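**Q** Provided below are the primary sequence and the corresponding predicted coordinates.
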Amino acid sequence: MALEIVGKLIKVLPEVNGQSQKGPWSKQEFVIETLEAQYPKKVCMTAWGEKVNDLKQFAEGDTLKATFSAESREYNERWYTELRAFRIELAEGGDSAAAYSAPSRPAQAPTEAPRSRPAQQSQPAAVPFNTSFDDESNDLPF
């Protein structure tokens, strides 16, 4: 399952190296902030092996597109989830956040004549908070 995320690179964490039975390994975590206008999300991802070198070519503030897979594992009855990036590239349009705004609708010709709107009624004056209402003045149908 391949997933994609587009966002601004906001942090690159230190590289971690180690040795296993299969040989040396390296990984590096990085944080991307999504380009959602109202509620941007921060997502921590992991680059393994050769992808660590790919990550070094980007600077903080670059707009990236990361293709990743999500994997969870259990250890001591706790679950841990990792987002493993297997492709990291500059997003189309460089590091401009404006390139990822919602697409605008094409202009459409009106298909029918505009309907006349009823005259807008003026709003009643505000009622003081401590005003009490009796049952007769209540015009609700229930």
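**A** It's in. Numbers count the residues shown, from 1 in each chain.

**Q** going forward, measure contacts and count neighbours with C-alpha atoms only.
**A** Noted.

**Q** what's the burial count for Gly23?
**A** 7 (other CA atoms under 10 Å).

**Q** cool, Ser20 as well?
**A** For Ser20, using other CA under 10 Å, the count is 7.

**Q** and what of Ser72?
**A** 9.

**Q** A strand includes it, no?
**A** Yes - under DSSP: H, G, I helix; E, B strand; the rest coil, Ser72 falls within a strand.

**Q** that one reaches Arg78, doesn't it?
**A** No - between Ser72 and Arg78 there is no contact under CA atoms under 8 Å: 10.1 Å.

**Q** included below, for side-by-side comparison, is a second structure:
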Amino acid sequence: MEISGKVIQALVEQSGNGRNGTWRKRDYVIETGGNYPKKVCVTVWGDKIDQFDLKVGEEVSVGIELESREYNGKWYTDVKVWKVNKGGSPTKGSVVSEPDVTTFNDESGDDILPF
């Protein structure tokens, strides 16, 4: 999955020790463009923090992985970044994985809703 937008906030890097050794993570808030912009908090882990070197104000397109886990009856979702293209993408400022739903007609003008 991929989203594109502008980095509007870089949160403080966090680190700690776990059963697999030390870990680092940094959260960034990306705002998509379009008529209904969304803010998405994404997480970069480990050495990718330095490799991607995201800065506030940059236009980016990020490859993300979604993962949810349950803890004590509550569910938590992570949006992990695995790829970054700086400068956005051809569909800059939009959520690439979502279809365009501005119309409910096909090219010929026929209604495509099943109900």
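**A** Okay, I see it. Because the structure is a prediction, the values reported are computed rather than measured.

**Q** residues contacting the equivalent of Ile49 of the second structure over in the first structure?
**A** Taking TM-score structural alignment for the superposition, Ile49 of the second structure sits opposite Val52 in the first structure. Contact analysis of Val52 of the first structure by CA atoms under 8 Å, 6 or more residues apart in numbering lists Glu15, Ser26, Lys27, Gln28.

**Q** so Val52 of the first structure, which state does it fall into?
**A** Per three-state DSSP, Val52 of the first structure ends up helix.

**Q** any idea how far Lys42 of the first structure is from it?
**A** 20 Å (CA to CA, to the nearest Å).

**Q** and Glu71 of the first structure, by the same measure?
**A** Glu71 of the first structure is 18 Å from Lys42 of the first structure, by CA to CA.

**Q** out of those two, which sits in the busier spot?
**A** When neighbours are counted by other CA under 10 Å, Glu71 of the first structure and Lys42 differ, and Lys42 comes out ahead with 15 against 11.

**Q** which residue in the second structure lines up with the more buried one?
**A** By TM-score structural alignment, Lys42 of the first structure lines up with Lys39.

**Q** counterpart of Arg87 of the first structure over in the second structure?
**A** Using TM-score structural alignment as the criterion, Arg87 of the first structure maps onto Lys83 of the second structure.

**Q** buried residues in stretch 46-54 of the second structure?
**A** Lys48, Ile49, Leu54 (16 or more other CA atoms under 10 Å).

**Q** which stretches of the first structure form strands?
**A** 3-12, 16-20, 23-34, 42-48, 63-75, 78-90 (DSSP state E).

**Q** quick check: the second one aligns to which part of the second structure?
**A** Residues 14-18 of the second structure are the counterpart of strand 16-20 of the first structure, counting by TM-score structural alignment.
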